[in-house]
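> Sequence and computational prediction follow.
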Amino acid sequence: MSESFNQEQNPSEEKFTSSFPPKPIVEEKSQNALRRSLISLAIYALMFYFLFDRNIVYIAAILLVLIIHEMGHFLFMKLFNYSNVKIFIIPLLGAFTSGKKQQVSQWQLSLIILAGPLPGIIIGCLLFWLNKDLKNETIEMLYSSFLVINLLNCLPFFPLDGGRLIETLFFKENYIIRLVFGIISIIVLLFLFAYLNPILLIVPVIIGLELYNENKHQKIREYLKHEKINYHVDYVNLPDKDYWLIRDCLIFSFPKKYNLLTPGKYEYAIVEPIVIQQINAVLQVNLNPDLNLFKRVLMVLFYIGIFVGPILLFLLNR
């Protein structure tokens, strides 16, 4: 454990064991989330239009690809009873879908990941086959958008869907391997995005910041495990006492970020919403490893087939 949790600063020490007030209640605001998504979608389109001098048809095609991709994730999360499922549009960078479920199946999570790029790749292949005789430039642009964006997203690097699939199948519960995988992903994406579009270099920078924060969070989990505090629980079922103790750990780990907060002083602060987000990042879901080695190998072969299928289609129809 880091020096942040030495004996002199132990948040579970008697000097910090005053009465614990109730943890803050998180209100779900689905309407606000929908409004933010629509506004972000509009900003995405405007930035593409003005920064890249693209026509309306091209921008509409990109947005269509993104929406179909994220709706795949969204629908499968709903199918597997995830709660608070939301789609976020990030101008210029893309989009992502989030949801909550404490008991997560390895099989279901793999399907949720594949449900994003697979429909777009199938649509792209169908449009390519349809256009082989028509030779329509608009259809060509559309199938190229579907195939390029979704196949790029299938590359085996985090946080792309391909990387998330490999992580889910083989080492989601192993922090060290995930850390190494993240570092390799940053290096590869730096070169890839520098070649494709320098604006995308912000993605590996964001991944680096996430890895830094995750390293801090992992140290907090190690401390919590030592203190027999359960962090494999969702926020709703997190005991009030554990909320405030994890909050103290965050204050010790991020002293500059929470310099206005005092460990052991259990009262709500203006930055409490940020604290809640950080605590949710520390908490972990329970992953049910319901795929044996044979099934995981089959899943990997299917994953490889996602790339092989479009390549064969192009070669056979040249």
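Received, thanks.
> Could you use CA atoms for every contact and neighbour count after this?
Fine.
> all helices of the stretch 151-300 of the chain, in order?
161-170, 175-196, 202-226, 240-253, 272-282, 293-316 (DSSP state H, counting those that start in this stretch).
> hold the first one in mind and look at this next one:
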Amino acid sequence: MSGPDASLVAAIRAKETQPNDWPRQTLMLLVSLAIFVAVGLIWWDMRLVLILVSILLVHEAGHCIAMIAFGYRNIRLVFLPMLGAAVSGHQVQLATWKKAIVYFAGPLPGIVISMGLLLVATAGNSDTNASVT
């Protein structure tokens, strides 16, 4: 291969082997988070904004951890005001089952946390009912 196509392929290959730029990606995350909170405070109170940020962060962290585990490059987590949040990254020839794990890893932390909270609430509720005979 020669010409413009070869230089494009070479540039893509160089990007694939480039290490993650964590300082820049962390700055992007913090700036997008600040904008998300600022826009959110126009319509909602701080408590609701913090709840939304927490839920989105837990969800996207699940995707992010799976992406790191499977060797994704250039992973970015950004908050999108009035839309939510997103994680993106570059993967090379990843098996379909690994892609599925990355997709399902987002909801998984929220499911685990909610099940734990449900068990705690149920355990506390059954103790109260047992003592009221």
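Alright, I've got the coordinates. Keep in mind that this is a model prediction, so the values were computed, not measured.
> re the thing from before, so which of the helices of the stretch 151-300 of the first structure comes closest to Ser144 of the first structure?
helix 293-316 (11.1 Å; Cα to Cα).
> Which part of the second structure matches that closest one?
Helix 293-316 of the first structure lines up with nothing in the second structure when matched by TM-score structural alignment.
> Which other helices and strands does that helix contact?
helix 117-134 (3 or more Cα pairs under 8 Å, 6 or more residues apart in numbering; DSSP states H and E).
> For Asp53 of the first structure, find the nearest of the helices of the stretch 151-300 of the first structure.
Across those (criterion: Cα to Cα), the nearest stretch is helix 175-196, sitting at 16.7 Å.
> Now do the buried residues in that closest one.
Arg178, Phe181, Gly182, Ile183, Ser185, Ile186, Leu189, Leu190, Phe193 (16 or more other Cα atoms under 10 Å).
> just to revisit the earlier point, could I get the helices of the stretch 151-300 of the first structure as TSV with distance to Ile139 of the first structure?
As requested, these are arranged in TSV below (distance: least, Cα to Cα, whole Å):
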stretch	distance to Ile139 of the first structure
helix 161-170	26
helix 175-196	23
helix 202-226	30
helix 240-253	51
helix 272-282	42
helix 293-316	15
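> To Ile121 of the first structure, which of those helices lies closest?
Nearest to Ile121 of the first structure, of the helices of the stretch 151-300 of the first structure and by Cα to Cα, is helix 293-316 at 7.9 Å.
> What's Ala105 of the second structure aligned with over in the first structure?
So, by TM-score structural alignment, Ala105 of the second structure is matched to Ala115.
> Is it correct that its match is in contact with Gly72?
Yes. The pair formed by Ala115 of the first structure and Gly72 meets the contact definition of Cα atoms under 8 Å, at 4.8 Å.
> hmm, back to that, for the match of Ala105 of the second structure, what are its contacts?
His69, Gly72, His73, Phe76 (Cα atoms under 8 Å, 6 or more residues apart in numbering).
> Who's the closest spatial neighbour of the first one, skipping the chain neighbours?
Distance criterion Cα to Cα, 6 or more residues apart in numbering; nearest residue to His69 of the first structure, sequence neighbours excluded, is Gly116 at 4.4 Å.
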